[in-house]
Structures are given as C-alpha cells and as structure tokens.
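A.B. asks: okay, predicted coordinates and the sequence, questions at the end:
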Amino acid sequence: MRLNVSAWAIRRPLAPLVLFMVLLVLGLASFRSFAVTRLPNVDVPVVSVTVTESGAAPAELQGQVTWRVEDAVAGVPGAKHITSTITSLGPCARRA
C-alpha cells in the first residue's frame, strides 16, 4: 500500500491545518523571544594603519616606513596575518 500524503491531506484538511497553526504559533513565539538590536556590538579583528608621505618612492616607503610599522604591529597579541600595500602618489595626485 502506497502512502499518498497529498491525497490524504485533501480528503481530511483538518490535520494539516492544525499542524500549520501549531507551527505558526511556535514560530511567532520563537521570533518574539529573539534579542534583536539595530546596532549590534561586533568586534571585527582588523586593524588598518595608513601612512602617507608625499613625494616618497615606493622603495623608500618600504624600507623606511612599512617594515617598521609591520614589526610594531607584529608585537600586538593575537595578530595572525599582516599585509601591506604601498602606493605612490604621482605629482598630479598630491594635495597642497
């Protein structure tokens, strides 16, 4: 004998409706018990350090600034990955 749930639910609609209502009430009760805040306190484990020096070449920045900053940040407890990006501002991009 094959179990045909949809045919059974069409013939006897009371059980699926009661099940739906029970699930609806449980879902609403669960939703109301959630603690939802608009601005949750999230600690993102990222530190960003920006160092600018106009007129310096990237090799200069790497040797004089980046390595020193990386060494200082490496001493921070919990620091796992340290990455650096060096960009040079051309003469047209400099601000007065």
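C.D. replies: All right, it came through fine.
A.B. asks: from here on, just use CA atoms for contacts and neighbour counts.
C.D. replies: OK.
A.B. asks: state the helix or strand in which Ser6 lies.
C.D. replies: Assigned by DSSP states H and E, Ser6 belongs to helix 5-11.
A.B. asks: which SS class is Val73?
C.D. replies: Of the three states, Val73 takes helix under DSSP: H, G, I helix; E, B strand; the rest coil.
A.B. asks: which other residues reach the lengthiest helix in the chain?
C.D. replies: When the chain is scanned for its longest helix (criterion: DSSP state H), the result is helix 14-33. Residues from elsewhere that reach helix 14-33 (C-alpha atoms under 8 Å, 6 or more residues apart in numbering): Ala9.
A.B. asks: and it, what's buried?
C.D. replies: Neighbour counts over helix 14-33 (16 or more other C-alpha atoms under 10 Å) mark no residue as buried.
A.B. asks: C-terminal to it, what's the next element?
C.D. replies: From helix 14-33 onward toward the C-terminus, using DSSP H and E, the following helix or strand is helix 58-61.
A.B. asks: mind giving me the packing neighbours of that following helix?
C.D. replies: Using 3 or more C-alpha pairs under 8 Å, 6 or more residues apart in numbering; DSSP states H and E, no helix or strand is in contact with helix 58-61.
A.B. asks: okay, pairing it with this:
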Amino acid sequence: MEVVVTLQGKVEMELTLVPTAEAKKMPVGMGRNPPNPLPFPKRPDISFSWFRNPWNACCFVVCRYYRGRIICFSLILFLILLLCCAIYAFPGYLVKKLLNA
C-alpha cells in the first residue's frame, strides 16, 4: 500500500524550551504576550478589478504610462483636422473675395 502525502498548508509556530522551575512559575498560556497589532495597509480608494470598474482600471494603466503620448497625439490630430477644414473652406472664401460678394 502506497501512501501519498501532499502539502495542504503551512503553519508557523514558535516553541520555547525552558527549565522546569521557570515553567512552574508561568504555566502554559500565562507567559504569552498579546499579539502585536500591525498597522493597516495603505490601499487605494478605487477598485482595480476589471469586472467591477473597468474604466478606472484602464485609465490607471493607460494614463500612467502613456499620458504624454496621448496628449501629443490628440493635439496633432486636432491640428490636422483644423488644417483639413481650412483647406475645404478656402476655395469658397477665395471665390467670394474675387467676385467681391
């Protein structure tokens, strides 16, 4: 018969060996200090779960690294659109100037 052992979890424990005289002074459980309270972790105010709040998570990831590139691309696109509108409207204004209308 073969016995297979799998690791199910880990336990951290502390063992202190003391002489008998000291053990009789402090019976089991009486010599322990209360647990040290740990400070609360600094968690962000928003949730980064893609399922709960995909827009905030996307903005956090994208805007953090590509903010400057997005602003430059938007500015260049705006200037190109403005130039295209000017080129589209220029012949009409030119005809009006030539005919003094």
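C.D. replies: Thanks, I have it. Keep in mind that this is a model prediction, so the values were computed, not measured.
A.B. asks: TM-score of the superposition?
C.D. replies: With the length set by TM-score structural alignment, normalised by the length of the first structure, the two chains reach a TM-score of 0.28; 41 aligned residues with a C-alpha RMSD of 3.8 Å.
A.B. asks: returning to that earlier point: buried residues of the helix holding Ser6 of the first structure, list them for me.
C.D. replies: Neighbour counts over helix 5-11 of the first structure (16+ other C-alpha under 10 Å) mark no residue as buried.
A.B. asks: which helices and strands does that helix pack with?
C.D. replies: Using 3+ C-alpha pairs under 8 Å, 6+ apart, no helix or strand is in contact with helix 5-11 of the first structure.
A.B. asks: any residues touching that helix, and which ones?
C.D. replies: 15-16.
A.B. asks: what segments of the second structure are helices?
C.D. replies: Assignment of helices within the second structure using DSSP H yields the ranges 20-25, 54-98.
A.B. asks: looking at these, which is buried most?
C.D. replies: Using mean count of other C-alpha atoms under 10 Å, the stretch among those with the largest mean neighbour count is helix 54-98, at a mean of 12.
A.B. asks: counting by contacts, list what that one packs against.
C.D. replies: Using 3+ C-alpha pairs under 8 Å, 6+ apart as the test, helix 54-98 of the second structure ends up in contact with no other helix or strand.
A.B. asks: what is the neighbour count of Val69 of the first structure?
C.D. replies: Look at Val69 of the first structure: counted by other C-alpha atoms under 10 Å, it has 15 neighbours.
A.B. asks: is it in a helix, a strand, or coil?
C.D. replies: Three-state call for Val69 of the first structure (three-state DSSP): helix.
A.B. asks: what's the distance between it and Pro58 of the first structure?
C.D. replies: For Val69 of the first structure, the distance to Pro58 of the first structure equals 15 Å [C-alpha to C-alpha, to the nearest Å].
A.B. asks: got it, and Val18 of the first structure?
C.D. replies: Separation of Val18 of the first structure from Pro58 of the first structure (C-alpha to C-alpha) stands at 71 Å.
A.B. asks: what does Leu17 of the first structure give?
C.D. replies: Leu17 of the first structure is 70 Å from Pro58 of the first structure, where distance means C-alpha to C-alpha.
A.B. asks: brilliant, that's me finished.
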